[in-house]
Every structure is written in structure tokens, then in C-alpha cells.
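K.L.:
can you look at this prediction? I've put the sequence above it.
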Amino acid sequence: MRIIFIIIALSAGIASALQSGANQTLKKALDAPLWAAALVALVTAATSITVVLASGERLPAAGAAAAAPWWAWAGGFLGVGFVLGTVFAAPKLGAGLFMASIVTAELITGLLLDHFGLLGFDMHPIGWGRIIGAALMIIGLSLIAIF
């Protein structure tokens, strides 16, 4: 069963790389990077609402959203930060270095979230294997940046 979730995660990684290129192309077409980011967010919202309506999922209870911790709402702001990163940094770095930077930062952040059990993640202590894996990612990022 775990393989299904790995395939989903790999698909998300592919989508992330493709999204960077699509966002960059929209920015060039509009010649307005902030408008490009806003339109990406608008399409994301419209797509999300369409998927929810098509799924038939019921509305959450009235107070459910208010009961969520304050940081649970940060996802939207963080998503805008990601889109702005793709619009501004991806064209300057190139797809390979941009994605290597993102994946390395995601991995290190993910290891810290797991180790300390933050933001709702179960605790998964950082062992030597994870430390070595993160170090190899940093080395890989460095090689991509240099060459």
C-alpha cells in the first residue's frame, strides 16, 4: 500500500517541476509577474472548488475551521510564496537548479518536522541514515549549482 503513496508523491514532484515552467511561461506572456502569480492562485482556487463539488464531499461543520490552529491557515500564504519563487527564481536558476534547491530545502525541513513532530506530523527521529541522506542532497545541490 505504501507504494501507492510513493507514486502519488513522485507525481507531485513531477507536477511541481512542470508548474514552475508553466508559471514562468505565464509570467512571460503577461509581462507582469505578480499578476501571473495571482492568476495561478485563482486557477488553483477554481480547480480546487471544482474538484470538491465534483466529489460530493459535504461541507465541514460550522466551527471546524475556527477550531484549527492558527498555523493551519498558513498553507495558502506558503503556496503563494512557492508560486512567486517559481515566477522570479526559476527563470534565473533554470529548472534543474531551482528544483534541486526546492527538494533539498523540502527534505531538510521535512526531517526537522518529523524529528520534532511539528505541524501535526508523527515523530520520526533523525538518525544517521537521514543525516547522511540530507548531506548527500546538499552535495548534489552543490554539484548542480557549480556545473
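P.N.:
Structure received. This structure is a prediction, so every number in the text was calculated from the model and none was measured.
K.L.:
contacts, neighbours, all on C-alpha from now
P.N.:
OK.
K.L.:
and G75, how far from G81?
P.N.:
Plainly put, G75 is 10 Å away from G81 if you go by Cα to Cα, to the nearest Å.
K.L.:
and the comparison structure, right after this:
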Amino acid sequence: MSRFWTLLTHVHSLAGPVLMLLYPLYASVLAIESPSKVDDEQWLAYWILYSFLTLTEMLLQSVLEWIPIWYTVKLLFTVWLVLPQFRGAAFIYDRFVRQQIKQYTEGKVQQDHKPPECKGKGKKKSVDFIVPKKGEH
């Protein structure tokens, strides 16, 4: 039984890199080469979510190391994101990320359509420096 647990531990530790990196890298290359945009959206959404998950994990590392099943939960979540049967990455992107982007861009469009005398009020000078105005390069 000891050898079984040792084998299971090694399979578990290899499953993460394979499911989180190797398979998505391979599938992303296939998606770029295919004429369909559906798979492109799935894999771009995956990489966005994977980056966000990695950054969150880095920030919360001291808390997450106290949760013994964190790696298993992360692995199962990644399986759901990656497997084409579920298309979890595209689902989360459509439901949550796209909604946030739409709210941000709609607010930006409304700000751009204000009368000239209202523009710039409450706007910081540093934002003008970082984000160039339309027509400037």
C-alpha cells in the first residue's frame, strides 16, 4: 500500500504542470493554426484566468498554505477550465470578465461624450500622462 501512495503522490504532483501548462500550450498552438475562432477564445480566456489565478495565489500564499486541499481544488478547477467538454475558461470569461470590461468601457464612452466644460473635472493629470488622448501618439 505504501508504494501505491507514493505512486499516487507522484502522479498528483505531475498532473498539475501537465494539466495547467503542457496541455494548454499544445492546445493553444493548435488553436492558432486552426481557422476557427471558437478555440482561440477558449485558450485566450484560459491564459487570462490562469494568470489571474497565479497572481492571486502569489498574493495569498501564506493563507493558502494552511488549506491542505488547496492544490487538489486548484487542480480540479483547472481541469474544468481546460477540458473542451466543459469550456470552463470561455464560460467564466463570458459571464464575469466580459461583463466587467463592458462596464468599464461603457463608463469610458460616457466620460468621452461629456460636454467640453465637464471633461477633465475630477481627472488626475497622471492619468493623462499614462493614457494618451485620442489622436495623440
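P.N.:
Arrived safely, thanks for sending. In this text the structure is predicted, and so the values were computed from the model without any measurement.
K.L.:
post the TM-score for the overlay when you can.
P.N.:
The TM-score (TM-score structural alignment, normalised by the length of structure 2) is 0.32; 71 aligned residues with a Cα RMSD of 4.9 Å.
K.L.:
give me the more crowded residue out of G75 and G81 of structure 1.
P.N.:
Between G75 of structure 1 and G81, G81 has the larger neighbour count (other Cα atoms under 10 Å), namely 13 against 10.
K.L.:
so the more buried one is in which element?
P.N.:
Assigned by DSSP states H and E, G81 of structure 1 falls within helix 74-88.
K.L.:
packing partners for that helix?
P.N.:
Secondary-structure packing of helix 74-88 of structure 1 (3 or more Cα pairs under 8 Å, 6 or more residues apart in numbering; DSSP states H and E): helix 2-30, helix 33-55.
K.L.:
now render those as TSV, adding mean neighbour count.
P.N.:
Formatted as TSV, the helices and strands packed on helix 74-88 of structure 1 follow (neighbours: other Cα atoms under 10 Å):
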stretch	mean neighbour count
helix 2-30	14
helix 33-55	14
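K.L.:
and the helix or strand that contains L25 of structure 2, what's buried?
P.N.:
Counting by DSSP H and E, the element that carries L25 of structure 2 is helix 23-33. Across helix 23-33 of structure 2, burial judged by 16 or more other Cα atoms under 10 Å covers 24, 27-28, 31.
K.L.:
check stretch 101-110 of structure 1 too.
P.N.:
By neighbour count on 16+ other Cα under 10 Å, the buried set for stretch 101-110 of structure 1 is 101-104, 107-108.
K.L.:
Throw the residues you listed into a markdown table and include secondary structure and distance to I49 of structure 1, thanks.
P.N.:
Converted to a markdown table, the buried residues of stretch 101-110 of structure 1 look like this (DSSP: H, G, I helix; E, B strand; the rest coil; distance: Cα to Cα, whole Å):
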| residue | secondary structure | distance to I49 of structure 1 |
| --- | --- | --- |
| S101 | helix | 31 |
| I102 | helix | 27 |
| V103 | helix | 28 |
| T104 | helix | 31 |
| L107 | helix | 30 |
| I108 | helix | 32 |
